[in-house]
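K.L.:
coordinates for the following, if possible.
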Amino acid sequence: MSSSDIFIGETIGTAVLILLGGGVVAADVLKRSKAQNTGWLAITLGWGFAVMTAVYMTGSLSGAHLNPAVTVGIALKDGEWGDVPFYFAGQLLGAMIGAALVWVAYYGQFQAHLTDPETASKPAVEGPGPVLGVFSTGPEIRNVWQNLATEVLGTLVLVLAVLTQGLNEGGKGLNALGGLIVALVVVGIGLSLGGPTGYAINPARDLGPRIVHALLPLPNKGGSDWGYAWIPVVGPLIGAAAAAGVYSLAFA
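P.N.:
Sure thing, here's the model as predicted:
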């Protein structure tokens, strides 16, 4: 596959991933949404379906990594890093586009939620604003080592599943069955390990939408919680490296 195919495929695929994944969170969280308060099970299933849709849509173009941690895991397994910048660039751009599209789709709900007297009466803060969870993740209990460990463990499971179950014949991305398996693994991670931090398990999925949250003209939006932002970037990358290590020791 060419570098342009990789960039285009990762941009489209990650945009679809975030549109559908962020969309299910918006549906659950925002006032005046018909799906408000549908709960954690709906969110985890929504993210799993988002992964499956994006993988099947763009797997033939780029291998549908859709996640810098997956890209790093595959690169460590193969020792080939030449295409990694194109994957990273497409993933971050796609995540930002997807987050902006969530805002477009739920524009009225964002306005209703953030101008509601209960929300608007709360002072703006430097920490997580009232709708930041639609865009990016955050911990329920702020404990750096625990939050980092949770992201490491969740990503280790994800990337090891990709390396052992999901790669196509060329070993550069997900095959058809792998897309389904990985989507189900994402649901499982969300149900089992998502409670503490919201399971970013994907640096682009968290960083791109967090940047969009900081840039969008949302009233009373509060802060983007940049003090926490390094954990859902660093943790998944450590988890990816750990998964590649386990793969090379046990499966290669």
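
K.L.:
C-alpha only now, for contacts and for neighbours.
P.N.:
Fine.

K.L.:
okay, now the residue lying closest to residue 161 once chain neighbours are set aside: neighbour count?
P.N.:
Computed as CA to CA, 6 or more residues apart in numbering, the closest residue to residue 161 that is not its neighbour in sequence is residue 182, at 6.7 Å. The burial metric for residue 182, expressed as a neighbour count using other CA atoms under 10 Å, is 22.

K.L.:
also residue 2?
P.N.:
Using other CA under 10 Å, residue 2 is surrounded by 11 other residues.

K.L.:
after the longest helix belonging to the chain comes which helix or strand?
P.N.:
Taking residue count as the measure and DSSP state H as the definition, the longest helix of the chain comes out as helix 3-29. For helix 3-29, the succeeding helix or strand toward the C-terminus, using DSSP states H and E, is helix 40-62.

K.L.:
any buried residues in that following helix, and which?
P.N.:
40, 42-56, 58-62 (16 or more other CA atoms under 10 Å).

K.L.:
would you do the same for the sequence below? I want to compare the two.
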Amino acid sequence: MMDSPLEKARRIFHIENRTVVNCLSEFYGSLLLLFLGISIVHQFDLSHKQLNTWMQINLGWGFTIMFCVYTCSKTSGGHLNPAISLMFYTLGKLPLSHFFYYSIVQVLGAFVGTAFAYTVYLDQTHHVLGDLRIVAGPNGTAGLFTSMPAPHVSNTIAFWDQFVGTGFLALFACVITDKRLEIPFAIHPLLIGLVVAMIGMAFGMNLGYPINPARDFAPRLFAAMIGYGWEVFSYHNYYFWIPIVAPFFGAIAAAWSYFIFVGFQIPDQPPSYMKENKTDGDGIPLKTTDLA
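P.N.:
Presented below is the predicted three-dimensional model:
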């Protein structure tokens, strides 16, 4: 029986080194995430909010996260976020070296994805903005790429916003992936996407919920390189470091809060599972009277 072209290509391109595979996966997933996500924002802003609504922005990012996590879930796990990778390291589920590898390729992938999105909307950007690249204010457009808080939002509140928003993402990621809850693996990405949409609906007003250091820093760097300049970093009293740093603290704090308050209290083998399968925690058949 002849091999299909896919099988032949698989033998050629298959990589045995799992670290390389995982890094390629995180790079590719982050590229897709920002390619789609930044395109969603461009369509919303460049059309003067005529082609999308804020609800569609939230759902669009939710769908984007869902499909990107599906894409990478069987290789690297689909973190696509340095804060989530650090969270898994603190839980003992990711080596420290992998956290650094993941973070680097996530930023690189996010940068390339941003560049791709920019090229798709290059003509529209020139039509709407001309040669103007204004960071903030009534005519500011740096928000096409990265978070830019309004003048009345303090950096203290901005830090808390990112702590909380990323915290909820990390908390529910722990809930969804907790094996004791027996949530089918196949729907994990779907649920993560819904969580992101929910966070946008709850916490999008202050900063637009970047909740991902790679998602905010890489497009900010790209914006600086295409004409917005150093002001994307100096704006709002050097706000730029907040969506890079705060998500790490929020993710770790929220993840451990889940396990301390709930996760560590869940039995290793839930009674419902034992009854359904008529076995004890070690797979030994139970007597009928034990199931009463």
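
K.L.:
ok, back up a step: the longest helix of the first structure aligns to what range in the second structure?
P.N.:
When the second structure is aligned by TM-score structural alignment, the counterpart of helix 3-29 of the first structure is residues 19-45.

K.L.:
do stretch 182-194 of the first structure as well
P.N.:
Following TM-score structural alignment, the partner segment of stretch 182-194 of the first structure in the second structure covers residues 192-204.

K.L.:
alignment lookup: residue 160 of the second structure to the first structure.
P.N.:
Superposed on the first structure with TM-score structural alignment, residue 160 of the second structure falls opposite residue 149.

K.L.:
secondary structure element holding its match?
P.N.:
With the criterion set as DSSP H and E, the secondary-structure element containing residue 149 of the first structure is helix 144-161.

K.L.:
how distant is whichever helix or strand comes after that helix from the center of its chain?
P.N.:
Per DSSP H and E, the first helix or strand lying C-terminal to helix 144-161 of the first structure is helix 176-193. On the basis of CA atoms, centre = their mean, to the nearest Å, the separation between the geometric centre of helix 176-193 of the first structure and that of its chain is 13 Å.

K.L.:
go on, stretch 100-110 of the first structure?
P.N.:
Its chain's C-alpha centre lies 18 Å from the corresponding centre of stretch 100-110 of the first structure when counted by CA atoms, centre = their mean.

K.L.:
try stretch 239-250 of the second structure
P.N.:
In terms of CA atoms, centre = their mean, the centre of stretch 239-250 of the second structure is found 14 Å from the chain centre.

K.L.:
how about stretch 33-46 of the first structure?
P.N.:
On the basis of CA atoms, centre = their mean, stretch 33-46 of the first structure is displaced by 17 Å from the centre of the chain it belongs to.

K.L.:
show residues contacting it.
P.N.:
20-21, 24-25, 27-30, 109, 186-187, 190-191 (CA atoms under 8 Å, 6 or more residues apart in numbering).

K.L.:
same deal with stretch 7-21 of the second structure?
P.N.:
Judged by CA under 8 Å, 6+ apart, the contacts made with stretch 7-21 of the second structure from elsewhere in the structure are 75-76, 98.

K.L.:
now do the contacts for the match of residue 160 of the second structure.
P.N.:
Listed by CA under 8 Å, 6+ apart, the contact set of residue 149 of the first structure reads residue 235.

K.L.:
stretch 8-16 of the first structure vs the second structure - mean distance after superposition?
P.N.:
Once the two models are superposed, stretch 8-16 of the first structure sits on average 0.5 Å from its counterpart in the second structure (mean CA distance after the TM-score superposition for the first structure).

K.L.:
for residue 260 of the second structure, see how far away residue 113 of the second structure is.
P.N.:
Computed with CA to CA, to the nearest Å, the distance linking residue 113 of the second structure and residue 260 of the second structure is 37 Å.

K.L.:
more neighbours: these two, which one.
P.N.:
The residue with the greater number of neighbours, taking residue 113 of the second structure and residue 260 and applying other CA under 10 Å, is residue 113; the counts read 27 against 11.
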